[in-house]
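# Give me coordinates for this.
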Amino acid sequence: MQYEPPAPLPERTLGEAAPLPDPVSLPLTRPAGCPFDPPAELARLREQRPLSRLHYADGHVGWLATSHSAVRAIAADTRFSSRYELMHYPLLEGGPGGALPPAPVGDLTGIDPPEHTRYRRLLAGKFTVRRMRALTARVEQITAEHLDAMERQGPTVDLVAAYAHPVPALMICELLGVAEADREAFQRHAAAVSDADATVADQLAAFEALGDFVRELVSAKRARPTDDLLSDLTTTDLSDAELAGIGSFLLAAGLDTTAHMLGLGTFALLQHPAQAAALRADPSLADQAVEELMRYLSIAHTGARAALEDVEVDGQLIKAGETVTLAVGAANRDPARFPDPDTLDLHRKATGQLAFGHGIHQCLGQQLARVEMRIAFPALFRRFPTLRLAVPPEEVPLRLQMGLYGVHRLPVTWDEA
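You can find the predicted model right below:
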């Protein structure tokens, strides 16, 4: 939906905005003892104005959008670019052309139309109802198998390693058509990429191994296509490099986000036992629970856009070349859109939450992610009704310094029957 700017105030015209407070730095510190809440300073800034001036690490002064309306409007407006090389970044030194290179081939997040339109059009038709229905049956089977393995192992387990990571990893294998014999290697490389205890060299080696894995997979699908998304794409005009890039993009987008939502979402439910009990008692809450957990946690807590021309948003003139950081976590906690937003309420209809993005860059695989979470959360709490943390909550290692918020490990235990 194209953003329609509000009517200008009588005392000024476009570009003649009232003086703004001094630029701020991006708030990063979450409230003590509240690992699920965004930094409190974001709420204060949102109350003052939906757009604040923001200092960037390279000296650029751009913007920080904190309200639901502003974030949604900017994400939907094609006058703002998603190209990495045009962006300034709050925490990265170096300006455009120095902070980050252009998006690699196949990365839909960091490109604009018409290139983005071409890729998106080819991919959108591959996430069919039939394929999602078939994958639903596999999610149910895979979750049951991993819950069985947890039960055999007995308490205590790391839920991330035992459940939150392997379930979406295996579903990505299903989507891309990874052979059964290759799935263990795939999971090993994928886990190593985001391993908090791995050295940088080990993570880079795992990343390279994943790239090699996907390139070999593309060659195999060219030679012997099967009933999967990657094989479908070999019938298009995409080159091998584009196919490998898209495969790598789907792997990263579909694995990390869902894995961290399952881990952090379970942590949140364990800290809100009444909500966990409600989900356990009424599995039909699963759809609403997923939307509410996405809203409440907003694991991809920021996004960014670069203005391609002068644009007015909520009465502020954003000039061509300026970067806007989108505080998704603050937008999803905006009381103007969600009453009592700091409360986790699985009965809430969290329609309009922005955790999957908005506009042309809205998450392509969001329906698969929803299927995985709608099945995995209720199944976990039904199988282990006494599930609880095995360590004090303050000892759960949080994933603070990475692009996606989550937990590195989640030690849990339960009462054996």
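# going forward, measure contacts and count neighbours with C-alpha atoms only.
OK.
# Which parts of the stretch 51-200 of the chain are helices?
With DSSP state H, counting those that start in this stretch, the ranges of helices along the stretch 51-200 of the chain come out as 68-76, 115-124, 129-153, 159, 166-176, 183-193, 200-223.
# Using TSV, please lay out these together with distance to residue 328 and mean neighbour count.
Below are the helices of the stretch 51-200 of the chain laid out as TSV (distance: least, Cα to Cα, whole Å; neighbours: other Cα atoms under 10 Å):
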stretch	distance to residue 328	mean neighbour count
helix 68-76	7	23
helix 115-124	22	14
helix 129-153	27	15
helix 159	26	22
helix 166-176	23	23
helix 183-193	25	18
helix 200-223	28	17
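# Can you lay out those helices as CSV showing distance to residue 53?
Converted to CSV, the helices of the stretch 51-200 of the chain look like this (distance: least, Cα to Cα, whole Å):
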stretch, distance to residue 53
helix 68-76, 14
helix 115-124, 29
helix 129-153, 43
helix 159, 40
helix 166-176, 38
helix 183-193, 35
helix 200-223, 34
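# so which of those helices comes closest to residue 259?
Nearest to residue 259 among the helices of the stretch 51-200 of the chain is helix 166-176 (6.3 Å), distances taken as Cα to Cα.
# who wins for proximity to residue 302 among the helices of the stretch 51-200 of the chain?
helix 68-76 (10.0 Å).
# max-length helix in the chain?
helix 240-271 (DSSP state H).
# Another for comparison:
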Amino acid sequence: MTPSADQHDTVHPPFPMARSCPFSPPEEYAKLREGEPVSRAVLKVNGKPTWLVTTHEHVKKVLGDARVTSNLKLPGYPLQVPVPEEMLQAVPLTFLSMDPPDHTVQRRMLAPEFSLRRMRALRGRVQAIVDRQIDEMLTAGGPVDLVTALALPVPSYVICELLGVPYEDHPRFEKWAWAIMNHEISEEDRGRAHYELDQYVDGLVTAKESEPGDDMISRLIEQNRAEPAVEHADIVSMARLMLVTGHETTANMIALGTLALLENPDQLKIVQDDPALLPKAVEELLRFFSISDSGTARVALEDIELGGVTIRAGEGILPLNNAANHDETVFPEPDRLDVHRREVRSHLAFGYGIHQCIGQNLARLELEIVYGTLFRRIPGLKLATGLDQLRFKDDAMVYGIYELPVTW
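Here you go, the predicted model:
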């Protein structure tokens, strides 16, 4: 007989766990991988129990298992932000929280927008946006905050152009995104941000239903008219998801990756000397930080045995990407940044299975262009403050830095 939730009588640790180093996962992850790779914890936000999964093998198994769901409306779902129950039940699910066949329909609609072919066609435009932002940095002179000067504007400009969203509205949706993803925002403020963002995107979709343009939202509308598959609210939900995730995650990775390269000058020099290594360096930085550590929350639909432990139907599961991507059995010396790492493509920073990040090709394109252009055009880039002065986003669902002062 395998142990299950009701057979554990120990005090379970709180989650999320604190980092002792901004470049490493919480120390508890390594201890759990070695001693209790499938273990219990309680969520700080509400005290609810959940399962933590910390090895690469087990995380991959959970994310590829059809016996789990990402439906955040289920009682056992390990939601990590305070959301009023009435709002949670009223908000339509995004395709990230759907199971097949609904998930399959929406993902099929979106997939062509992020194909490798479309990304290749987009490269020149992304390059132009990056060059313009760096031109402005050079004109202003250092020190500048890399987050507001480059890391945030680049993905915001790109996703706005893709969706057909006016860029001048970016302060509004960036503020809403921050509120939605922050652990410490009140239920009232988060609910207001959700409502205002939803109303904003609904207005965009409604306008494009009357006057379509050459953008992703318009193409989704036209596609759905030709072959009806979803409702108006579903297109609003897809657009809202793309708008929020399309800038927030990449912005954080631009800032964190730049910092990591500055703090590892040997690795930076390797990439500067051989730009062909940039794609591999991007993968290593994605593995190294795994910024959406617990963004792959699941609920068991039936009893599942994992690592000698039984997870009961209805119980929440957190397959931790950051723990998996620092599993020493897959990634030797996992806490060391190594742009030559041979096994780096095995990382799970974009998730795994049917819910693997649909925008990963876009993220890779933006990161490759930003890192390559930034360090080519400003080879003397350096921090303008001490590492200990930086404020990291330990209070948010997506890890990052609030400000990154740099000079040259």
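# tm score of chain vs chain?
Aligned and superposed, the two chains score 0.88 in TM-score terms (TM-score structural alignment, normalised by the length of the second structure); 393 aligned residues with a Cα RMSD of 2.8 Å.
# Give the aligned range of the longest helix of the first structure in the second structure.
For helix 240-271 of the first structure, the aligned range in the second structure is residues 232-263, judged by TM-score structural alignment.
# That stretch vs the first structure, average offset?
Once fitted to the first structure, stretch 232-263 of the second structure is off its aligned match by 1.0 Å on average (mean Cα distance after the TM-score superposition for the first structure).
# quick revisit: out of the helices of the stretch 51-200 of the first structure, which gets nearest to residue 87 of the first structure?
helix 68-76 (14.4 Å).
# which strands and helices sit next to that closest one?
Using 3 or more Cα pairs under 8 Å, 6 or more residues apart in numbering; DSSP states H and E, the elements in contact with helix 68-76 of the first structure are strand 311-313, helix 328-331.
# Onto which residues of the second structure does stretch 134-144 of the first structure map?
Stretch 134-144 of the first structure maps onto residues 121-131 of the second structure, going by TM-score structural alignment.
# Which residue in the second structure aligns with residue 47 of the first structure?
Under the alignment (TM-score structural alignment), residue 47 of the first structure pairs with residue 34 of the second structure.
# For residue 63 of the second structure, see how far away its match is.
Going from residue 34 of the second structure to residue 63 of the second structure by Cα to Cα, to the nearest Å gives 21 Å.
# quick one on the thing from earlier: distance between the match of stretch 134-144 of the first structure and the chain's centre?
Put simply, stretch 121-131 of the second structure sits 22 Å off its chain's centre (Cα atoms, centre = their mean, to the nearest Å).
# ok, average deviation of that stretch from the first structure?
When the first structure is superposed, stretch 121-131 of the second structure averages 0.9 Å from its matched positions, counting by mean Cα distance after the TM-score superposition for the first structure.
# what comes into contact with that stretch?
Contact partners of stretch 121-131 of the second structure, identified using Cα atoms under 8 Å, 6 or more residues apart in numbering, comprise 150, 154, 157, 158, 365, 366, 369, 370, 373.
# show me what contacts the aligned residue in the first structure for the fifth one?
Residue 365 of the second structure maps onto residue 371 in the first structure when the alignment is built from TM-score structural alignment. By Cα under 8 Å, 6+ apart, the residues touching residue 371 of the first structure are 136, 139.
# Is it correct that residue 371 of the first structure falls within a helix?
Yes - according to DSSP: H, G, I helix; E, B strand; the rest coil, residue 371 of the first structure belongs to a helix.
# From residue 254 of the first structure, how far out is it?
Distance from residue 371 of the first structure to residue 254 of the first structure, by Cα to Cα: 12 Å.
# List the residues that contact the aligned partner of residue 158 of the second structure in the first structure.
Applying TM-score structural alignment, one finds that residue 158 of the second structure aligns to residue 171 in the first structure. With contacts defined as Cα under 8 Å, 6+ apart, residue 171 of the first structure is in contact with 135, 138, 139.
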